[in-house]
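J.: give me the fold of what follows.
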Amino acid sequence: MIPILSPFTGRVVPLEEVPDPVFAERMLGEGIAVEPDEGIAVAPLKGRLVVFHSAGHAFAIEGEDGLKVLVHIGLDTVHLRGEGFVRLAQEGDWMEAGQPIARFDMERIRAAGFSLLSPVIMPELPAGYRVFPTKAHAVRAGQDPLLYVVREQG
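T.: This is a model prediction of the structure:
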């Protein structure tokens, strides 16, 4: 079992309750969402920062075992064009689990009319792996598991 730590401190929200069909219908993969209490996102696992969107609102980390985690800060926040986001790491960097990757201005995001609800997705999950969400209602960034990835015996 591989724990994927929460990139955010906040309230856990099932993916099907995310008001965006791309996430709610799992078009990008299995996962869960967090309503952040703080404006910081951290690495959910040890690995390489393989994607960091130019707008600063989304990033992906690939662990040493090849598992990828996509973190999206808020919904539709790409439209802010980077305003309110501060990069604390760069694409290609090796990250430790819990290491800060981005800061974001929660009030700026809300004032622009966007949701802070932040999906955490496992895209391109290799065959034979399953994802299980935490049963916790609240999580702490870099400390509490948000998802568990299990390789099925076969």
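J.: make it CA atoms for all contacts and neighbour counts henceforth
T.: Noted.
J.: host element of the residue lying closest to Ala138 once chain neighbours are set aside?
T.: Residue nearest to Ala138 in three dimensions, not counting chain neighbours: Arg11, with 4.4 Å by C-alpha to C-alpha, 6 or more residues apart in numbering. Using DSSP states H and E, the element containing Arg11 is strand 10-13.
J.: which other residues reach the very next helix or strand once past that strand?
T.: The helix or strand immediately downstream of strand 10-13 is helix 21-24, counting by DSSP H and E. Contacts with helix 21-24, where a contact means C-alpha atoms under 8 Å, 6 or more residues apart in numbering, come from 15-18, 27-29, 119.
J.: biggest helix in this structure by residues?
T.: With secondary structure taken from DSSP state H, the chain has its longest helix at helix 106-111.
J.: tell me what that helix is packed against?
T.: Here helix 106-111 touches no other helix or strand, going by 3 or more C-alpha pairs under 8 Å, 6 or more residues apart in numbering; DSSP states H and E.
J.: want to put them side by side, so please do this one too:
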Amino acid sequence: MTTVTSPLAGRAIGLAAVPDPVFSGAMVGPGTAIDPVRAESEAVAPVDGVIVSLHPHAYVVVDAEGHGVLTHLGIDTVQLGGEGFELLVAKGDTVRRGQAVVRWNPADVEAAGKSPVCPVVALEATADALAEVREDGEVRTGDALFGWQ
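T.: Okay, the predicted model is just below:
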């Protein structure tokens, strides 16, 4: 089983609470979401693997088992055109769990009128493939969010 850990610190709120129907309806895949601490921080890799997709507002890491984990930094943040996000790795890089991927400030995202809530999604998975999904409570960077069989 792959353990997916939190890419940032904040409060787990579950996908159903994400203010976007694509994520809240789990159309992208099952998982959870984090309402992040409002301070400049680094979003990190939630698993060991390869960065297969990298944008200022979102990235996907695929682990050795082929599991792709999407971390989406805020909602509708693609509309910010990369403003306020600093990429710390490149597409194709191999990363370790906990390695910094993007530097950003959720408070700046909120000030720009966007939600800073961050979905963490198991791509191409079914809900029953996940176990022990965190949907509430405070989380630190690196805390377990869910297991993926």
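J.: next, the TM-score between them, please.
T.: Superposed pair, TM-score by TM-score structural alignment, normalised by the length of the second structure: 0.92. Supporting alignment: 146 aligned residues with a C-alpha RMSD of 1.7 Å.
J.: rewinding a little: by how much does the strand holding Arg11 of the first structure deviate from the second structure on average?
T.: The superposed strand 10-13 of the first structure is, by mean C-alpha distance after the TM-score superposition for the first structure, a mean 0.5 Å from where its aligned residues fall in the second structure.
J.: tell me what that strand is packed against?
T.: So strand 10-13 of the first structure, by 3+ C-alpha pairs under 8 Å, 6+ apart, packs with strand 30-36, strand 138-139.
J.: with mean neighbour count added, can I get the ones you listed in JSON lines?
T.: JSON lines is the format used below for those (neighbours: other C-alpha atoms under 10 Å):
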{"stretch": "strand 30-36", "mean neighbour count": "25"}
{"stretch": "strand 138-139", "mean neighbour count": "20"}
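J.: Asp93 of the second structure versus the residue nearest to Gly92 of the second structure when sequence neighbours are not counted, what's the distance?
T.: Ranked by C-alpha to C-alpha, 6+ apart and with sequence neighbours excluded, the top spatial neighbour of Gly92 of the second structure is Ile51, at 5.2 Å. To Asp93 of the second structure, Ile51 of the second structure is 6 Å away according to C-alpha to C-alpha, to the nearest Å.
J.: which of the two has more neighbours?
T.: More neighbours surround Ile51 than the other of Ile51 of the second structure and Asp93, with 22 against 12 (other C-alpha atoms under 10 Å).
J.: all strands of the second structure, in order?
T.: Taking DSSP state E to define them, one finds strands in the second structure at 2-5, 10-12, 31-36, 41-44, 49-55, 58-62, 68-72, 86-87, 94-95, 100-104, 118-122, 130-131, 138-139, 144-148.
J.: rebuild these as TSV, extending it with distance to Ala112 of the second structure.
T.: Formatted as TSV, those follow (distance: least, C-alpha to C-alpha, whole Å):
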stretch	distance to Ala112 of the second structure
strand 2-5	28
strand 10-12	20
strand 31-36	16
strand 41-44	17
strand 49-55	18
strand 58-62	17
strand 68-72	17
strand 86-87	17
strand 94-95	30
strand 100-104	13
strand 118-122	16
strand 130-131	34
strand 138-139	25
strand 144-148	28
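J.: so what's the residue nearest the centre of the second structure up against?
T.: Per C-alpha atoms, centre = their mean, the C-alpha nearest to the average position across the second structure is that of Thr71, at 2.4 Å. Contacts here follow C-alpha under 8 Å, 6+ apart; on that basis Thr71 of the second structure touches 7, 58-60, 118-121.
J.: the closest residue to it other than its chain neighbours and Ala111 of the second structure, how far apart?
T.: Spatial nearest neighbour of Thr71 of the second structure, chain neighbours left out: Val120 (4.7 Å); criterion: C-alpha to C-alpha, 6+ apart. When distance is defined by C-alpha to C-alpha, Val120 of the second structure is 22 Å away from Ala111 of the second structure.
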